[in-house]
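**Q** Predicted coordinates and the sequence they were generated for:
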Amino acid sequence: MLVRLLYASRASQPLTPEMTESILAKSRAHNNDSGVTGILCFSGDIFMQVLEGGRQPVSDLYSAIIRDKRHHDVVLLDFEEITERRFSGWTMGQVNLAKVNPCTLLKYSEKPCLDPFSVSGKVSLALLEELIATAAIVGR
C-alpha cells in the first residue's frame, strides 16, 4: 500500500549550503534503497517535505525525522493512502524558494513566503504541484 506524508519543520540551527547538500545526499541514498520518493522544500529555517512510498518505510522515515536534532516544531500537515505517486520522479527533489517567483508563493498564502504552518496540507501540496509544473524542482 502506498502512502503520502507531508510535514513541516524548523531547522535547529542556520542552514549552510553544505548542510543542505549533505541532507539531500543522505536522503537520496536512503530513499532509493527503501523505495521512498519525495520533495524537500526549504526557505530560511523552514522545511516542508513530501514523502511517498510504502506505509512502513514512510512511517519509519518520519519517525526518524521527528527524532532528528536538526529539526524542531515537526508538524504533520497531511497523510493519506494513495493509488499512485505524484512525486515518483524524485528520490528527493529540492526546491530552493529563494529562486521562486514570490507571486507563486503569494498565490497560496497571505504573504509571499513559505509558511506551511499557517495553511492547510492541501494548500501546501497544491503549491508543490505548481512548482513541479513550472520546473522549479531540481535534483531528480
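**A** Received the coordinates, thanks.
**Q** going forward, measure contacts between C-alpha atoms and count neighbours the same way
**A** Fine.
**Q** Now do the helices in this structure.
**A** Secondary structure of the chain (DSSP state H): helices located at 17-34, 55-67, 102-108, 121-133.
**Q** Could you give me the buried positions within the longest one?
**A** Within helix 17-34, the residues scored as buried using 16 or more other Cα atoms under 10 Å are 24, 27-28, 31, 34.
**Q** cool, the last one as well?
**A** By neighbour count with 16+ other Cα under 10 Å, helix 121-133 contains the buried residues 121, 124-125, 127-128, 131-132.
**Q** Show residues contacting that helix.
**A** Defining contact as Cα atoms under 8 Å, 6 or more residues apart in numbering, one finds that helix 121-133 is touched by 6, 77-78, 104-105, 108, 116, 137.
**Q** how much space between residue 135 and residue 91?
**A** Residue 135 is 16 Å from residue 91, where distance means Cα to Cα, to the nearest Å.
**Q** for comparison:
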Amino acid sequence: MKAIIYKSKALLSDIDLNELLRKARIHNSQHQITGILVTVIDGFYQYIEGPEDYIDSLYHRIVMDERHHDVTKIYEHPLTHRRFHNWSMGYLNLIHVDDLAQIENHENTVEEFQALIERIMPLELDESLQLQTT
C-alpha cells in the first residue's frame, strides 16, 4: 500500500463537487482507495491511500484531468496501514482563514496531515456528508 498527498489549482466554480465526490466514492470503493479531498479557496489538497498500482493510476488521471492545473505531489510513501480506512472519499471545505493557513503552512507528512484533519473535523464523521452551501 501507498499514500500520496498532492495539491492543485482549480476554478472551483466550474466544478460540480457533489458529482465529483459521488463518482470518486464509487471508483475508490471499487479499487480499495481511501482518503480525503480538501477544498481551499483556489483548488484542492488530497490524501489518497491504497494499493500502489491503483494509487499510481489515480494520481496519473488527476494530473491529466483538465479541471486541475499546477498539480504538485507533496508526499509519497509506502504504508503499513490505512489512515482514513472508513472513507472512500472524505470531504472537507476549508473556508476559515485559520484552517487554510494551517494546511498551507504544514509540513505535510501523513501523520501531520491526518492530525491536522482530525483537529479540524473529527474522523468519527462519516463520508456521507454533502457539500454545505452558505
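**A** Everything's here; your move. This one's a predicted model, so the numbers in the text were calculated from it and none came from an experiment.
**Q** Could I get the TM-score for this pair?
**A** TM-score for the superposed chains, counting by TM-score structural alignment, normalised by the length of structure 2: 0.81, backed by 127 aligned residues with a Cα RMSD of 2.4 Å.
**Q** rewinding a little: so residue 135 and residue 91 of structure 1 - more neighbours on which side?
**A** residue 91 (26 against 10; other Cα atoms under 10 Å).
**Q** how about the more buried one, what's its match in structure 2?
**A** With TM-score structural alignment defining the correspondence, residue 91 of structure 1 maps onto residue 88 in structure 2.
**Q** thinking that match is in contact with residue 33, fair?
**A** Yes. If you go by Cα atoms under 8 Å, residue 88 of structure 2 and residue 33 touch, sitting 6.0 Å apart.
**Q** Just give me the match in structure 2 for residue 66 of structure 1.
**A** Using TM-score structural alignment, residue 66 of structure 1 lines up with residue 63 in structure 2.
**Q** and what of residue 8 of structure 1?
**A** In structure 2, residue 8 of structure 1 lands on residue 7 (TM-score structural alignment).
**Q** List the residues that contact that match.
**A** Per Cα under 8 Å, 6+ apart, neighbours of residue 7 of structure 2: 43-46, 70-74.
**Q** The same query, at a cut-off of 6 Å, please.
**A** 44-45, 71-72 (Cα atoms under 6 Å, 6 or more residues apart in numbering).
**Q** Now go through the residues you listed and say which are in strands.
**A** Counting by DSSP state E, the part of the contacts of residue 7 of structure 2 found in strands is 44-45, 71-72.
**Q** How many neighbouring residues does the corresponding residue of structure 2 for residue 57 of structure 1 have?
**A** By TM-score structural alignment, residue 57 of structure 1 lines up with residue 54 in structure 2. Here the number of neighbours of residue 54 of structure 2 (other Cα under 10 Å) works out to 17.
**Q** for residue 93 of structure 1, same thing?
**A** Residue 93 of structure 1, neighbours per other Cα under 10 Å, totals 24.
**Q** Leaving out chain neighbours, which residue sits closest to it?
**A** residue 39 (4.5 Å; Cα to Cα, 6 or more residues apart in numbering).
**Q** gap between that neighbour and residue 97 of structure 1?
**A** 13 Å.
**Q** Show me which of those two is the more surrounded one.
**A** Higher neighbour count among residue 39 of structure 1 and residue 97: residue 39, with 27 against 19, using other Cα under 10 Å.
**Q** Show me what that one lines up with in structure 2.
**A** By TM-score structural alignment, residue 39 of structure 1 lines up with residue 36.
**Q** I'd assumed residue 47 was in contact with its match.
**A** Yes. Here residue 36 of structure 2 reaches residue 47: they are 5.4 Å apart, a contact under Cα atoms under 6 Å.
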